[in-house]
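Peer 1: Give the three-dimensional model of this entry:
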Amino acid sequence: MEDDDVGEDEDTGVTKVRVRVPLGTRLALTSMVERHQVWAQQLKAQHRAQLKGLTAAQRDILRAEQRQALRVLRSRGSLLDKRGLLIAFGVRQELRDRGWDHSWSGVDWQEIPMGLLSGGIGNRYPECLALSLPVTLVEQLCAGCWTSSKKSIDRLRKWHADHSAIVQSRARLLEGPAAEYERLAASVITAGDVYRAAIRRGLHAVLHAPTSLPNTALAPR
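Peer 2: As a prediction, the model looks like this:
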């Protein structure tokens, strides 16, 4: 699974992002999504059974109700049968809990300059995931990261300016400046930090979902 869509319940534009993640994340996502795909097939079989013996008009009405019921299950995190759905669900939860799930109009946010932060992110997170996510979610996430981290970024820029000779020579930092740098760098919230937290949330939602979905979940009215 590489670039995949966000799911049939998304009607907004999407954008592509790449995220560095811990080793094994791709396998975990595949396993969890496949688990819910089995449930989705069971539900669709149930849907087909419910349509038997109905008139064409009744089938149209019931199919619309069934599609809506699926959207509700997916929005609640009860049915995350696509990788994009799983991650988008986790992002929404993460944004909500951080208080970032609102319009950021008027915020002059920009991408956090990763050059200010310590290197080695590829070593810590060796896998790279290509994701397609709703534009609104990505914009909220990036704006939240920038707004929450701007003061620390400004202080990191000043730190780099004050220690430019040491940084350029790659000399070992003294304990005081090194500790100050680590403190400032740790207070910067990057988009990768939030995406990785969101992925953990999505995986947790699938892992703790019921082992089977109730037969009455999509019963016709």
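Peer 1: C-alpha only now, for contacts and for neighbours.
Peer 2: Fine.
Peer 1: secondary structure element for residue 59?
Peer 2: Assigned by DSSP states H and E, residue 59 belongs to helix 56-75.
Peer 1: swap that for residue 131, sorry
Peer 2: Using DSSP H and E, residue 131 sits in strand 127-134.
Peer 1: for the helix holding residue 59, which positions count as buried?
Peer 2: Buried residues in helix 56-75, counting neighbours by 16 or more other CA atoms under 10 Å, are found at 59, 62, 63, 65, 66, 67, 70, 71, 73, 74, 75.
Peer 1: Likewise for stretch 196-211?
Peer 2: For stretch 196-211, by 16+ other CA under 10 Å, it's 196, 197, 198, 199, 200, 201, 202, 203, 205, 206.
Peer 1: Second input sequence below; structure requested for side-by-side comparison:
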Amino acid sequence: MDNTVVLLGTVPVTARASVGTKDLLVQLRPVLRAERDRARALAQQEPWSTDGLSRREAAARRTRWEEHKAQLRRQGALFDSLDALVAGGLYQELESRGWNRQWPALPRQARGRLPGSPQGQWPEKIAIRLPADLVHTARSACWHACSKEINLLYDWRDRHPKALPTRASRSRCDAEALAEYKQLASKVITTGQIWRAAIHRGVTSAKAI
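Peer 2: Down below sits the predicted model:
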């Protein structure tokens, strides 16, 4: 029996990025507008034109066009919005890592920030909506690909319950323990890294148009 859960639609994601990322995305607005114009032109051409069709036939064709347009966006072939730009970049990032596949279910403790996530390094917040299935894949892959290091970090936390390893000035642990934490944390691939990589890939593709 196939127990695969199919996730439809989009979900909100907040990507934390370096200073200047928002300005860079603003500079791409002319590209996004041009892509919206291209999408409207494509919708008027065969096989998507509704000219001469009955109301029912036209509605069915518009539905197929919306589905096709969503597929173009996720494959990085249409950048008609910021969401589409990042969605295409996310698809490319998952493909490049070999992560665009079925993963085991996420455990309960996987909710929220992964242990080892840096704090305060990425000051800009970018709110986007991304395909739910790609977001689920990214979160599952980050957890399961790094589960060994994540569990070791949980063990580290149990041994050093009062430590603040992400605060360099007052870590509340000795140098050896802090070095161990940093080594483990460096091997954890966080969802934040994936969102930033997706933005970078989307920007690079948009600039190449």
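Peer 1: start and end residues in the second structure for the strand holding residue 131 of the first structure, please.
Peer 2: Mapped onto the second structure using TM-score structural alignment, strand 127-134 of the first structure spans residues 124-131.
Peer 1: Once aligned, what mean separation remains between the matching stretch and the first structure?
Peer 2: Averaged over the aligned pairs, stretch 124-131 of the second structure sits 1.3 Å from the first structure after superposition, using mean CA distance after the TM-score superposition for the first structure.
Peer 1: Could you name the helices and strands sitting against the helix holding residue 59 of the first structure?
Peer 2: Under the contact criterion of 3 or more CA pairs under 8 Å, 6 or more residues apart in numbering; DSSP states H and E, helix 56-75 of the first structure touches helix 25-51.
Peer 1: returning to that earlier point: out of the buried residues of stretch 196-211 of the first structure, the closest to residue 81 of the first structure would be?
Peer 2: residue 206 (9.2 Å; CA to CA).
Peer 1: hang on, the closest one packs against residue 80?
Peer 2: Yes: with contact defined as CA atoms under 8 Å, residue 206 of the first structure reaches residue 80; the gap is 6.9 Å.
Peer 1: shared neighbours, those two?
Peer 2: Contact with both residue 206 of the first structure and residue 80 is made by residues 33, 36, according to CA atoms under 8 Å, 6 or more residues apart in numbering.
Peer 1: Now do the same for residue 32 of the first structure: its match in the second structure.
Peer 2: Matched by TM-score structural alignment, residue 32 of the first structure corresponds to residue 28 in the second structure.
Peer 1: can you count the residues close to its match?
Peer 2: Neighbourhood size, residue 28 of the second structure [other CA atoms under 10 Å]: 15.
Peer 1: ok, so what distance separates it from residue 170 of the second structure?
Peer 2: According to CA to CA, to the nearest Å, residue 28 of the second structure stands 41 Å off from residue 170 of the second structure.
Peer 1: Residue 123 of the second structure now?
Peer 2: From residue 123 of the second structure to residue 170 of the second structure the distance is 21 Å (CA to CA).
Peer 1: Also residue 11 of the second structure?
Peer 2: With the distance defined as CA to CA, residue 11 of the second structure ends up 37 Å from residue 170 of the second structure.
Peer 1: which of these two has more neighbours?
Peer 2: Higher neighbour count among residue 11 of the second structure and residue 170: residue 11, with 14 against 10, using other CA under 10 Å.
Peer 1: isn't the more buried one right up against residue 132?
Peer 2: Yes: here residue 11 of the second structure reaches residue 132: they are 5.4 Å apart, a contact under CA under 8 Å.
Peer 1: Find residues that contact each of those two.
Peer 2: By CA under 8 Å, 6+ apart, no residue touches both residue 11 of the second structure and residue 132.
Peer 1: From one end of stretch 12-24 of the second structure to the other, what's the distance?
Peer 2: In stretch 12-24 of the second structure, first residue to last residue: 21 Å (CA to CA).
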